[in-house]
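Undergrad: Task: produce atomic coordinates for the following.
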Amino acid sequence: MTERNFRRYSLVDVEIVGHLAYGISFKVEEGVTGFIDKADVSDTSTSPADWPVAGQIVTCITLGIARDGRVRASARQSDVFLARSVDNPDQALRRWAVIRDRKFATLPELEEFFASRESIPLLEWARRQRVGSADRTRAAEIISIMPDELRRRLG
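TA: The predicted structure is shown next:
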């Protein structure tokens, strides 16, 4: 595979090779290996007994290349959902970081976010993050002020 195939937040099907103290090892194809950190195995806390087993194919998103050359990935369903739901997950998450950290400076910025195709997938993703995280906390704030029609789309 080429570097292009591993751009951040791209979808990739991996074959689980085994469990490690820090997560799961996998292969993408012959000669291309990687790992899923235990924090990125699931949206909920799971024990290694609940992790995918050797030979299982799992859809992940790539997080980058580790210093040792292995592919880093996330199998969290919220991450996979977001990657499938927006045209450019990297750009969407960068936009979300600004919204999360800076808040909205003006009403037009808030309205622009609500009108974007990314608003619902980003809020779905953010509210699935860990309790107390900045992403989940900010999503709750935004959901509380969003128009009812959009809130219903969140389900």
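Undergrad: switch to C-alpha atoms for all contacts and neighbour counts from now on
TA: Noted.
Undergrad: Would you map the helices across the chain?
TA: Listed in chain order, the helices of the chain (DSSP state H) span 77-85, 89-102, 107-115, 119-127, 134-145, 148-154.
Undergrad: and this one, so I can compare the two:
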Amino acid sequence: MEAKAVNSHGWPLRRYVTVAGVVSSHKFYGLLLRLENGDEGHVDSSDVADHPVSPADWPPVGKSVKGVLLGPTRMGRVRLSLRDSDVALVEELRDPEADIEQWAALKEVGAGNVNARDAFFASSGAVPFLRWALVRPSYSSDKKLAEELLIMAPRGIKSRLGLPE
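TA: Have a look, this model is predicted:
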């Protein structure tokens, strides 16, 4: 698969890959990072951790971090997530971009769409995505979809998630 540019400067990295960086500053809206290729990255305050954390608990300036490349901001900066669950999900998926597109399509049509649901259950991303979605906040559409899917999930998927069949 060809790499896609994700910022206005044409940086050739695919979305949904992990990248390393160093925290360069704290802003009221989040973190700025210096990425391994020299570009500046941005982490929104809501993407610093899996649960809301105060700026006092953000990684300090100078700390090396690993994040997931989400795409460009409106201003052309590279946007990232430092959430542990997002990094773990992307590292577990075989083809993160395709698997994330499949999840987004399933969210759009809903768990009641038999073809989309069965294709999801047959995919290598089913268990990682369900594991990830089940720890999202209770108001999350991802968590709601995962809970709906679990009602209809095959035994093997429930078993791999450590849930009763």
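Undergrad: TM-score them against each other, please.
TA: Overlay of the two chains. TM-score (TM-score structural alignment, normalised by the length of the first structure): 0.87; 153 aligned residues with a C-alpha RMSD of 2.0 Å.
Undergrad: Tell me how many other residues crowd the equivalent of Arg160 of the second structure over in the first structure.
TA: Taking TM-score structural alignment, Arg160 of the second structure has Arg153 as its aligned residue in the first structure. The local packing of Arg153 of the first structure (other C-alpha atoms under 10 Å) involves 9 other residues.
Undergrad: Would you agree Arg153 of the first structure is in contact with Pro121?
TA: No. Judged on C-alpha atoms under 8 Å, Arg153 of the first structure makes no contact with Pro121 at a distance of 10.1 Å.
Undergrad: can you pull the contacts of Leu150 of the first structure?
TA: The contact partners of Leu150 of the first structure, taken as C-alpha atoms under 8 Å, 6 or more residues apart in numbering, are 114, 120.
Undergrad: so how far is Glu109 of the first structure from it?
TA: 16 Å (C-alpha to C-alpha, to the nearest Å).
Undergrad: And for Leu63 of the first structure?
TA: 29 Å.
Undergrad: if you count what's nearby, which of the two comes out ahead?
TA: Remark: of Leu63 of the first structure and Glu109, Leu63 carries more neighbours, 17 against 13, as counted by other C-alpha under 10 Å.
Undergrad: In space, not sequence, find me the middle residue of the first structure.
TA: Asp79 (2.2 Å; C-alpha atoms, centre = their mean).
Undergrad: still on that earlier bit, quick one: the helices of the first structure as a markdown table, columns for distance to Asp37 of the first structure too.
TA: As requested, those are exported to a markdown table (distance: least, C-alpha to C-alpha, whole Å):
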| stretch | distance to Asp37 of the first structure |
| --- | --- |
| helix 77-85 | 14 |
| helix 89-102 | 20 |
| helix 107-115 | 32 |
| helix 119-127 | 19 |
| helix 134-145 | 20 |
| helix 148-154 | 29 |
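Undergrad: What count of nearby residues applies to the equivalent of Leu82 of the first structure over in the second structure?
TA: Superposed on the second structure with TM-score structural alignment, Leu82 of the first structure falls opposite Leu89. Neighbourhood size, Leu89 of the second structure [other C-alpha under 10 Å]: 22.
Undergrad: OK, contacts around Leu89 of the second structure?
TA: So Leu89 of the second structure contacts 128-129, 132 (C-alpha under 8 Å, 6+ apart).
Undergrad: how near is it to Gly156 of the second structure?
TA: From Leu89 of the second structure to Gly156 of the second structure the distance is 19 Å (C-alpha to C-alpha).
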